[in-house]
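>>> Could you work out the structure for the sequence below:
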Amino acid sequence: MGHATVRVDPAFAVGPLNRRLFGSFVEHMGRCVYTGIYEPEHPSADALGFRRDVADLVRELGVTVVRYPGGNFVSNYRWEDGVGPKGERPVRLDLAWRSIETNQVGTDDFVDWCRSVDVEPMMAVNLGTRGIAEAVELLEYCNGDDGTQVSERRVAHGHEQPHDIRVWCLGNEMDGPWQMGHKTAEEYARLAEETARAMRRLQPDLELVACGSSNRGMPTFGTWERVVLERCFDLVDHISAHAYYEPHDGDLDSYLACAEDMDRFIRSVVATADHVAAVRGSDKLIGVSFDEWNVWFQARFDGESSLAIREAPELIEDVYDVMDAVVVGSLLITLMQHTDRVAMACQAQLVNVIAPISTRPGGASWRQSIFYPFALTARHARGTVLRPAVVSTAVDTAEYGALDQLLLTATLDEGSGDLVIFAVNRSRTEPCELTLDVVGLAGSAAGGAGYRLVEHLVISDEDPHARNTEDDPERVVPGAGTSTLDGATLRSVLPAISWHCIRLTEGTPR
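Alright, predicted model coming up:
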């Protein structure tokens, strides 16, 4: 059995928890939109054609911000096609995913859906096949209120009040040769600079996200970020990062530890941004928009060129197991550990396409295993992210070397007195005995009463490949873990391949 000793103290904090870390992503890809969030013929459809059963799951998931409409899709997208009367919208060929796009869902529809499920919209503009003029016109259509021709089109389409979208992505993965309109770093930096300048003429207080590297393994990684920020530093607020994880060559030890890659990715981007700031003599802190991340079994995907052209095809609908849920939980822990510099994060995608929510056209919807660590973290993480001191048994990985067996973070809500521990045992074979000292927090407890244990939730299974399906939608659900709290010391045994949410609160033990 492995061992981990942890101490948490409010004096050692990363910073306030950024609620935008619990974002998601809706792209016109596969069945994410059509028969995902939108299906007018479904028995649960609302007046706008959106599935109420899916909306209920989105609320339960706890999503705070949703990026739209792509993704690769945006680099070939004409936003004008998706507004106005549905019967007049053109049917187009989407080159990104070789699909027929009906445009029955577009900008106004998406914003209406966001308001109905209480999430913040995050919009991307096409800097692949289009440019500055189209980006500014989309911004004016969404946020303008000056009675101009463009903003009056929105009013004529039934939206008198501006959409007030605050966060805008300047293209998507423009470093990738797979992208429509792929550019070099210099080409993209110049276009992003001028697009940002023009958009800020219309609305100076926008939050703008420049494209960073589409993954840490790109040959231009690091150089791309530097070149882009040297041109755009004063005009953008954030730079994006994307990462997807899967086992390679059967190496499950490294897969369980892949949050280490995300951690190194974030640190590298922050270091590059801070280098550009230092050279400019600036104190400005560029945020990281980690606006695509998830488990994705790309080795099972034959690529876009293999796809037959059709409408809303079933595309990369991966089915996730317990191990995948544990990995997703570890990635969320890592994002929280960087709450001081990660401005937002979007799990890709929301429904059907590598998603926590699955649906059947005309039928059921259900939660995948990865739904639970996201939903429970979004629900219970509050207040300040602490920086725990961890001494742990190591696990050996081929890809990352020796790492702590236990990955852990904690949040403290000083208003309610809630302390929540989020932990992953990333050993494939060995349980981990956890001893956690909360003595540093005891003095802040109400009336000096100390802490009491509220609950311990765990995702684990004797079969790490257990998964939820339409026929067995509750095969994998959170269970009760085993913890004891003796004074200021919490003790738990965490099974191999497991994710945990342990909740404590101020007050006399019951």
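>>> C-alpha from now on. contacts and neighbour counts both.
Will do.
>>> now the helices for the protein?
With DSSP state H applied, the chain shows helices at 52-61, 107-117, 132-143, 149-156, 185-202, 223-232, 252-256, 259-280, 322-337, 371-380, 439-442, listed in chain order.
>>> this one next, for a side-by-side:
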Amino acid sequence: MRVSAAIHRAFEISEIDDRLYAAFIEHMGRAIYSGIYEPGHPEADANGFRRDVAGLVRDLKIPAIRYPGGNFVSAYNWEDGIGPKEDRPTRLDLAWRSKESNQVGINEFATWANELGIDMMLAVNLGSRGISDARNFAEYVNHPSGTYWSDLRRSHGVEQPYNVKMWCLGNEMDGPWQIGHKEAKEYGRLADETAKALRQLTPGAEMIVCGSSNNEMPTYPDWERGVLEECYENVDYISLHNYYGNSSRDTLNFFGKVEETGRYIQAISGVIDFVKAKKRAKNDVHICFDEWNVWYHDREEDSRRWRTWDWPEAPALLEESYTFEDTLFVACLLNEFIRRSDRVKIACIAQLVNVIAPIRAEAGGPAWRQSIYWPYQLASLYGRGRALRVSVDGPTYDCKVADDVAYLDVAATHDTQAGTVTLFIVNRHLTEAADLRMALTGFENARLAEHQVIEGHDLMTRNGPGQETIAPVPGKGLAVEDGTLGGAIAPLSYHVLRLRV
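Take a look at the predicted model:
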């Protein structure tokens, strides 16, 4: 399979927002309790947070994290998680039919995030609550002193405000499953007024309004139009969510869902542009793809279990065990986000630990990297700077969700500060290697400085505790000569090449 490709120094897409590699963690299952937080664990620090898990998170170089939900936030009283722990109430979490002990609240989570150098993206409850509670939460979090809520924070041992700049205005409000589900116009009005109130407390704060829960919702994409017509001038992002699966066991169709995501992003970009033109607005609204991941391996079984269980505390839920096939899919999806970085400025892998997550941790036991950890880490480490347009001319295939899907999936970034060009390449072909020739126009003096590859695994291979079989290794067979990158890309393989330029 012969493939010719090209990049050009001058042909840029956009500056990549570092938050393209953000994450999400919710009070759900074991994401918090026995995930990031487990007092009494051999690796627990003085605050009860697991150092082994924190180390794996730190290595991801995550710029921001969305918290505390998710469906959880739509019936959450943030006040339950502040003050002395012994006085905090245990509540029923209606979203996941479990008990919430509130032993981790905003101050504990902020301590953990701050130690890891991660900015918080906080969600407010616009399901069972509204503007007043969102305003109080923001005052507690962001106001320096001299008011009821800011002084209450100080009495809890937090002298300085957190200065949170990113606020999610509810969660999946288009979904009938959501506590406090609303129609588009109703929600858009509430989001608009909440955004105005929060901006008075924190000038310059960024507001993220709920878009569709996925692109198969019956209200998609009219939901986005209806919401934005009510709040366009007062928000900065509209959120998109999507989860992916391969229940049909059709690998090429699974990979083709990345192309479907590109259409999803393009469609909502068109809605944004339409509403901007209709309102004669001056500001731009971008996309925050703040929930994405593979989720299907145990989804049906989990759905049956959590709907019938008797309100357990921190139960095992949505603990997907990811495969090598999932590794390749996640790599391609991250490539798509890079290619769409002119519209998608923030994206959050959902979630971070235990719950459909790149990191798993046993209660009282070890933590380990799942197979999807690696493409997420490599993109986060090296997918910075400016996205470059990539021209690819090679064989394609048709599948159920998309036609003309390129077997060779390529994204490229140019980091002028680091003096590097990074290429992210996935060969989606099941059996054939790609004989690649890529012109590096404008980078004629480029030299290959690093080549990492993940390849050679059965598609159903998984990592586990003490057995991280799927991991990057030094690559070979590719070289740069006279401004051209050439060599063989094995079938079902993922390559990251860093060029000094």
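>>> so which of the helices of the first structure comes closest to Tyr451 of the first structure?
helix 439-442 (7.0 Å; Cα to Cα).
>>> Which positions in that closest one come out as buried?
439, 441-442 (16 or more other Cα atoms under 10 Å).
>>> ok, now stretch 284-295 of the second structure?
In stretch 284-295 of the second structure, the ones that count as buried by 16+ other Cα under 10 Å are 285-295.
>>> follow-up on the earlier one: what's the most buried one of the helices of the first structure?
Of all these, helix 322-337 carries the top mean neighbour count, a mean of 26, counting by mean count of other Cα atoms under 10 Å.
>>> how about that helix, which residues of the second structure does it hit?
Mapping helix 322-337 of the first structure onto the second structure (TM-score structural alignment) gives residues 324-339.
>>> chain center to that stretch, what's the gap?
Distance, stretch centre to chain centre, for stretch 324-339 of the second structure: 12 Å (Cα atoms, centre = their mean, to the nearest Å).
>>> Strands along the stretch 401-510 of the first structure, start to end?
401-404, 406-413, 418-425, 432-437, 451-459, 479-480, 483-486, 489-494, 498-506 (DSSP state E, counting those that start in this stretch).
>>> deepest of those strands, which one?
strand 418-425 (a mean of 26).
>>> one step back: in the buried residues of stretch 284-295 of the second structure, find the pair that's most separated.
The widest separation within these (Cα to Cα) is 28.3 Å, between Val285 and Trp295.
>>> residues near Arg249 of the second structure, how many?
Each residue near Arg249 of the second structure was counted by other Cα atoms under 10 Å, and the total is 9.
>>> If you could redo that for Gly2 of the first structure, that was the one I meant.
Around Gly2 of the first structure there are 21 residues (other Cα under 10 Å).
>>> And it, how far from Ser427 of the first structure?
9 Å (Cα to Cα, to the nearest Å).
>>> shared neighbours, the two?
Gln405 (Cα atoms under 8 Å, 6 or more residues apart in numbering).
>>> Can you tell me the centre-most residue of the second structure?
Centroid check for the second structure by Cα atoms, centre = their mean gives Cys348 as the closest residue, at 1.6 Å.
>>> Identify the nearest residue to the aligned partner of Thr505 of the first structure in the second structure in space, disregarding sequence-adjacent positions?
Matched by TM-score structural alignment, Thr505 of the first structure corresponds to Arg500 in the second structure. The shortest distance from Arg500 of the second structure to any non-neighbouring residue, by Cα to Cα, 6 or more residues apart in numbering, is to Thr420 (4.7 Å).
>>> With distance to Ser392 of the first structure as new columns, can the strands of the stretch 401-510 of the first structure be given to me in CSV?
Output for the strands of the stretch 401-510 of the first structure, formatted as CSV (distance: least, Cα to Cα, whole Å):
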stretch, distance to Ser392 of the first structure
strand 401-404, 5
strand 406-413, 6
strand 418-425, 10
strand 432-437, 9
strand 451-459, 20
strand 479-480, 23
strand 483-486, 18
strand 489-494, 13
strand 498-506, 16
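>>> Counterpart of Leu388 of the second structure over in the first structure?
Aligned partner of Leu388 of the second structure by TM-score structural alignment: Leu386.
>>> these two touch, right, its match and Thr409?
Yes: between Leu386 of the first structure and Thr409 there is a contact at 6.8 Å, judged by Cα atoms under 8 Å.
>>> I figured Arg428 of the second structure hits His495, correct?
No: counting by Cα under 8 Å, His495 is not a contact partner of Arg428 of the second structure; they are 11.7 Å apart.
>>> follow-up on the earlier one: would you turn the buried residues of helix 439-442 of the first structure into a markdown table with distance to Ala47 of the first structure?
As requested, these are exported to a markdown table (distance: Cα to Cα, whole Å):
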| residue | distance to Ala47 of the first structure |
| --- | --- |
| Val439 | 54 |
| Leu441 | 50 |
| Ala442 | 52 |
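>>> Identify, from those residues, the entry nearest to Pro90 of the first structure.
Leu441 (60.2 Å).
>>> Return the residues in contact with the residue nearest to the closest one when sequence neighbours are not counted.
Spatially, and ignoring its direct neighbours in sequence, Leu441 of the first structure is nearest to Asp9 (5.8 Å; Cα to Cα, 6+ apart). Contact analysis of Asp9 of the first structure by Cα under 8 Å, 6+ apart lists 386-388, 438-441.
>>> rerun that using 7 Å as the cut-off
438, 440-441 (Cα atoms under 7 Å, 6 or more residues apart in numbering).
>>> returning to what we had before: aligned counterpart of the residue nearest to the centre of the second structure in the first structure, please.
So Cys348 of the second structure corresponds to Cys346, using TM-score structural alignment.
>>> Distance of that match relative to Phe290 of the first structure?
For Cys346 of the first structure, the distance to Phe290 of the first structure - Cα to Cα - is 6 Å.
>>> Much appreciated, bye for now.
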